[in-house]
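Undergrad: I'd like to go over a predicted model; first the sequence, then the structure.
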Amino acid sequence: MNAAGMTKAALLVGTTEVERFRLLVEAVTDYAIYMLDTNGIVTSWNAGAERIKGYKASEILGRSFANFYEEADRKAGIPQRVLAIATRDGKFQAEGWRVRKDGSRFWAFVIIDAIYDNGELIGFAKITRDLTERREAEEELRRSEELFRRLVEGVTDYAIYMLDPDGIVSNWNAGAQRIKGYGPDEIVGQHFSIFYTDDDRSRGEPARSLAIAEREGRFEAEAWRQRKDGSRFWANVVIDAIRDPSGKLVGFAKITRDITERREVQLALERTREALAHSQKIEAIGKLTGGVAHDFNNLLTVVLGSLDLLRRYLPNDDPRVTRLLDNALQGAQRGATLTQRMLAFARRQELDLRPVDLVELTRGMRDLLQRSLGPQIAIETRFPLPLDYVMADPHQLETALLNLAINARDAMPAGGILTIAARNEATVADAPLRPGRYVRLTLRDTGEGMDAETLTRATEPFFTTKGTGKGTGLGLSMVHGMVEQLGGQLILHSKPGEGTTAELWLPAVEQAAATEPSEAGIRTIAQSRALTILAVDDDALVLANTRAMLEDLGHTVVVAYSGEQALERLERTPTVDLVITDHAMPKMTGSDLAKTIMARRPGMPIILATGYAELPPAAESSVPRLSKPFRQDALAEAVANAVRTSREASP
């Protein structure tokens, strides 16, 4: 092939490549690709330009590309400025709003390249892409992020903020400022360990929490945290690790909530539950203790009565027999004292209530207390002049004070001071005690004190920290039961090394006029004549013992083992002068029996023998009682008093 043929072939090949490029450009539909002359007049148009901008080639060729701009941009000379930049820099690139043929807008990504031929500008190549959907997605994301940011910043119940990987605070919301007290300018850039207590920082808690969050992705805990002013609050804390798409740790999201009030409510609920459980436990123990004491009183009634009779029947010229009988009587009496303490704890002891002057009662006990405490312990008393009287059983109150004093003595082996004080108090509706006037009697020692566990169990029956044989564990429980039976409360305060304070809150009453006991009330009343007595008890041993003691006193005794049987005996024995009945019997109690007898035989003397204080109010006011265990002299006096009272009441 000659030179002319080769040149013609090359032109054909070149023409083919140009044509292919043109066909390629015109076939592109995702991009608007077209040419402009130096004045911005459209000189070519592809399918993508038609699809994106809406113009056909015949509609736009020969027209200025400024038609694609918004009117405001045209008036501002933006099209001319764009071409000037492309001319100067060789290229212009930007994103902005453009206008389609129908007037609708779209967000366009635009590239304009200056085209030169031998250094002379001959036009511009322009590529436009419709990014409206992407921009809308980005805008939606931006709006969502802005909304989330405002939401987080506006939350006031939670402290929500970010930490960098080292624990430095990087942002701060309104809730964080409200809960922790720091403004953003005070805390951003600071390490988050500033919120921890000194103890937590010394144990490395901040670093540990971040390490757990980094390792496990999340850390959650409840603990004390510290505000700017140094005050503490109970916080629920959540720390989440934040990672980029590659998994690299970029920081932590931290949420803190102040749940101090919720914790206090939970603790109060737990204390209430514990108090209820303790109350139920004490109530159950009280019922058991009262029942055991009642049965034990029946046995002691038999033992004491039988020993009294033996002492009368056996010759007293043998000192060994006398000594053995005395020992047996003392042992039985100690058992009776123990049952009284058990009944006091169970709030079922007999109480002789009357107005009591605590100042006089304490003054009268001072010598006894000092002898019981010993010379190493000093007694100090602090009583105000205007001190109300209290409604109490003076003998039981003396026993309670003596028990507390002995406990104080045992807590001060090296000596110390026992301070006895009192003051008038008043309670309101939300107090543990019912509203009213009280006298708070306080015994405070300077002894060893008790730890929290011992203090919690101090009033439990049979609980003692003393050695074997040195305490029954019923002293404080007796005081507790007696005070509650009076309608008051025993409160103990103690810490190891700080001594113990016992507070007896006793109901206050108006001062009563002093009365002198009558001669009949203080002397032993002898029975003037023999009586026919109906004795009733479901315990055969007690009944046999009561019968023996009454017959030894010269009375004729008819026995019955139940209330129903007693009514039958009463019908068949019209000569009965007096009825003595146990109270705690099945089916028909002694109180029920007394009501029936009083309805059938008005004026019949009746005595209720019981180890309990739980009698109906009617029986309590109208029927005399004989407390178990009783000895023969107490039985004789009860019979004589019942007959005398019945005679005085007769018209």
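TA: Looks like it came in fine.
Undergrad: Going by C-alpha atoms from here, please, whenever you check contacts or count neighbours.
TA: OK.
Undergrad: residues near residue 392, how many?
TA: 25 (other Cα atoms under 10 Å).
Undergrad: Give me the distance between the nearest residue to it once chain neighbours are set aside and residue 393.
TA: Once flanking residues are discounted, residue 392 sits nearest to residue 353: 4.9 Å by Cα to Cα, 6 or more residues apart in numbering. Going from residue 353 to residue 393 by Cα to Cα, to the nearest Å gives 5 Å.
Undergrad: Presented hereafter is structure B, for comparison with structure A:
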Amino acid sequence: MSASSEVLYSMSADWSEMRQLTGGGFLADTGSANPRWLTDHIPDGEQARVAAAIQEAIRNKAVFSLEHQVRLAAGGIGWTQSRAVPLLGPAGEITEWFGTANDVTARRAAEEALRRLNESLEQQVAERTADRNRLWTLSKDIMLVAGFDGTIQATNPAWAESLGWPEDDLVGRNLFDLVHPEDLERTAACAAAIAGGQAFKRFENRCRHADGTYRWINWAAGPGDGLIIAAGRDVTEERTIADVLLRTEEQLRQSQKMEAVGQLTGGLAHDFNNLLTGITGSLELLQARVAQGRVGSLERYISAARGAADRATAVTHRLLAFSRRQTLDPKPTDMNRLVRDMVDLIRRTVGPAITVQIVGEPELPPVLIDPNQLENALLNLCINARDAMPDGGRLRIETHHRTLDCHAAQELEIPAGEYLTLCVTDNGTGMTPEVIARAFDPFFTTKPLGEGTGLGLSMIYGFARQSGGQAHIASSPGQGTTVCLYLPPHAGRPVEEEPSLDPAEAPLAQQGETVLVVDDEPTVRMLVTEVLEELGYTPIEAADGAGGLHILRSNTRIDLLVTDVGLPGGMNGRQMAEAGRALRPGLKVLFITGYADNAVLGHDHLAEGMQVMVKPFSMELLATRVREIIAEA
């Protein structure tokens, strides 16, 4: 037992005298016997309480036990735990008390500090709760607490002011019932993301006002205690102003675009005049050589005309791609394999001064895409990258599988979900924000006159959008450029590449097979019918939909209908084909078209036994396709 923390003492029966038996460290030294023990050892404020406890113990001849203040030997006031036991005489009277006094000053100080801390914390919690309650009540922003399934558990008064809904009308209701139908899928995706632990600083959707109209709300939301905690601000007016500004900006951009078209039309016409000169000049020389009987060098004129026509075809395809009115032939495609198959061509195209690196994420699902158009897009991006690195550099082609949350998808203006990306990165000159803003515009180009039509990136953008995806540019001057195509994955398996047939070996017709050719362009009808006749088919011609339908109504044998989509006379090729199939169930149809609007002629809407070819096409390829369609079981 430490002398400094405990004192053993004896007291007279009436507690008038005290004798310390051991110790004496922490109590004030008042001598071995002291008739003034109470007044000398106990502070004035405690004397009455201690005296009452002593008298209670004497009266009941019971153990005295009390925690009270005492005067300390070192000066000042401390605390002691006093306990004394009465010693009884033969007659049961108290003859003496023996007791201990333990120093509990440090413990009492710690308890007092803890008490004050608790009181302070309680006060802070109360103040913060009051602050939150005031914020909840006074905020002009709407606030809510909802379950992950959308069930509203609490709303603040701002709902009534902003959207006309009092809390009693909202609690227990599902938040999704108030969301605009067009925004419901995005909102549900965000709620699922919040359930997974994600928070959103900015998410906009339209919520229904009590009067039935919709208001744009900018939300900040996140998870908390198994619930959605969200605060929203009405940004309808800001959106309205923004829409006006966007329309004004779009009008300005349209004006700039028309100015650019005006500036570049000369260059485009110049390019086409060169191409037409190559075609017409080659044909004139070909005609002259045939008339002269000099047929030994005809092949080079034919090749020159064909090459010029192919280049003109590429320009028109880019225009159609930007307008999203090209006819695509989507197939489940392995994007990694497509990139690998193009590596040699890309390296030859960009030249030895540029290092090409391929990074493909393994085991990517296929993408439903027109593989030829994707190859063209990739090659165009690599050519742009090459032009941005005139002194050489690094070209990186990457494929990835990415998940876009609703915020990222909103920034890209595509639905949230899974996407495959094909990204081309260079370390070249880069682009300014002004150039990026116009990079996808048709005819916009930073190249000098005669070095490009400005259709490359616009074609890529149109192709990506038409395929259900998006194209995005990240760049800054001097830091290089990254262009990424976002394309939705496909659940099916990639289509294996089929060996192409040699057009020169196109199979001949079976005896009696008849093909109805409907096109309003006489030259096209002439070329198609001559090819068919050479292969042994019996061709029948019609110049419009009404004439073609008249033949279909007859008893004439028709094994295949070859028709343009855009026909004069009030009936297009698709309508004629559908009417013909009603008369001749199972009639096989090959559409030939310069472009096809998806709403009229999309692959998702083509019935079995119907196919499409895009003009211009080679006559050899037409012959092969006709034989394949007729021969299909």
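TA: Thanks, I have it. The structure presented is a predicted model; accordingly, all values stated were derived computationally and were not measured.
Undergrad: coming back round to it: so the residue nearest to residue 392 of structure 1 touches residue 390, yeah?
TA: No. The pair formed by residue 353 of structure 1 and residue 390 falls short of the contact definition of Cα atoms under 8 Å, at 9.6 Å.
Undergrad: In terms of packing, which of those two has more residues around it?
TA: residue 390 (25 against 14).
Undergrad: So which residues of the stretch 501-633 of structure 2 form helices?
TA: Taking DSSP state H, counting those that start in this stretch as the criterion, the stretch 501-633 of structure 2 carries its helices at 522-534, 545-553, 573-583, 598-601, 619-631.
Undergrad: Mind putting those helices into TSV with distance to residue 64 of structure 2?
TA: Below are the helices of the stretch 501-633 of structure 2 laid out as TSV (distance: least, Cα to Cα, whole Å):
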stretch	distance to residue 64 of structure 2
helix 522-534	122
helix 545-553	119
helix 573-583	110
helix 598-601	100
helix 619-631	113
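Undergrad: Among these, which comes closest to residue 54 of structure 2?
TA: Checking these against residue 54 of structure 2 by Cα to Cα gives helix 598-601 as the closest, at 102.9 Å.
Undergrad: and that closest one, how far from the chain's centre?
TA: Distance, stretch centre to chain centre, for helix 598-601 of structure 2: 28 Å (Cα atoms, centre = their mean, to the nearest Å).
Undergrad: Repeat that for stretch 94-108 of structure 2.
TA: Taking Cα atoms, centre = their mean, one finds stretch 94-108 of structure 2 lying 74 Å from the centre of the chain it belongs to.
Undergrad: And the contacts of stretch 376-393 of structure 2?
TA: Identification of contacts with stretch 376-393 of structure 2 by Cα atoms under 8 Å, 6 or more residues apart in numbering yields 346, 349-350, 353-355, 395, 424-430, 456-457, 459-460, 481, 483.
Undergrad: Can you say which of the helices of the stretch 501-633 of structure 2 is nearest to residue 44 of structure 2?
TA: Of those, nearest to residue 44 of structure 2 by Cα to Cα is helix 598-601, at 99.8 Å.
Undergrad: Looking at structure 1, name the residue matched to residue 541 of structure 2.
TA: Under the alignment by TM-score structural alignment, residue 541 of structure 2 pairs with residue 559 in structure 1.
Undergrad: thinking again about what came up before, quick one: which of the helices of the stretch 501-633 of structure 2 is nearest residue 97 of structure 2?
TA: The closest of the helices of the stretch 501-633 of structure 2 to residue 97 of structure 2 is helix 598-601. By Cα to Cα, the value is 108.1 Å.
Undergrad: Tell me the buried residues in that closest one?
TA: 598, 601 (16 or more other Cα atoms under 10 Å).
Undergrad: Equivalent analysis for stretch 492-503 of structure 1, please.
TA: Quick answer for stretch 492-503 of structure 1 (16+ other Cα under 10 Å): 492, 494-495, 499-503.
Undergrad: same deal with stretch 589-607 of structure 2?
TA: Using 16+ other Cα under 10 Å as the test for burial, stretch 589-607 of structure 2 gives 589-596, 598, 601.
Undergrad: which residues sit against that stretch?
TA: 320, 324-329, 560-566, 573-574, 577, 609-616, 626, 629.
Undergrad: just stretch 286-297 of structure 1 next, same as before
TA: Residues from elsewhere that reach stretch 286-297 of structure 1 (Cα under 8 Å, 6+ apart): 336, 339-340, 342-343, 345-348, 610-612, 628-629.
Undergrad: Identify, from those, the entry nearest to residue 458 of structure 1.
TA: residue 345 (12.5 Å).
Undergrad: picking that back up, among the contacts of stretch 376-393 of structure 2, which are located in helices?
TA: 346, 349-350, 456-457, 459-460 (DSSP state H).
Undergrad: May I see the residues you listed arranged in TSV, with neighbour count as well?
TA: Shown next, in TSV, are these (neighbours: other Cα atoms under 10 Å):
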residue	neighbour count
346	17
349	14
350	21
456	28
457	24
459	27
460	25
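Undergrad: just those residues now: which is nearest residue 537 of structure 2?
TA: Looking across these and measuring by Cα to Cα, the closest to residue 537 of structure 2 is residue 459, at 38.2 Å.
Undergrad: Please name the residues that touch the counterpart of residue 353 of structure 2 in structure 1.
TA: Pairing criterion TM-score structural alignment: the partner of residue 353 of structure 2 within structure 1 is identified as residue 376. By Cα under 8 Å, 6+ apart, the residues touching residue 376 of structure 1 are 414-416.
Undergrad: mind checking how far residue 376 of structure 1 is from residue 53 of structure 1?
TA: Taking Cα to Cα, one finds residue 376 of structure 1 at 111 Å from residue 53 of structure 1.
Undergrad: for residue 591 of structure 1, same thing?
TA: 109 Å.
Undergrad: what residue of structure 1 matches up with residue 530 of structure 2?
TA: Looks like residue 530 of structure 2 aligns to residue 548 there (TM-score structural alignment).
Undergrad: For its match, the count of nearby residues, please.
TA: Neighbour count of residue 548 of structure 1, defined by other Cα under 10 Å: 18.
Undergrad: Need the contacts of residue 376 of structure 1 in CSV (columns: neighbour count).
TA: Listed next are the contacts of residue 376 of structure 1 as CSV, based on neighbours: other Cα under 10 Å:
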residue, neighbour count
414, 10
415, 19
416, 18
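Undergrad: And the helices in the stretch 151-300 of structure 2?
TA: Secondary structure of the stretch 151-300 of structure 2 (DSSP H, counting those that start in this stretch): helices located at 158-163, 167-170, 184-195, 236-292, 298-322.
Undergrad: Highest mean neighbour count out of those helices?
TA: With neighbours taken as mean count of other Cα atoms under 10 Å, these reach their highest mean count in helix 184-195, at a mean of 19.
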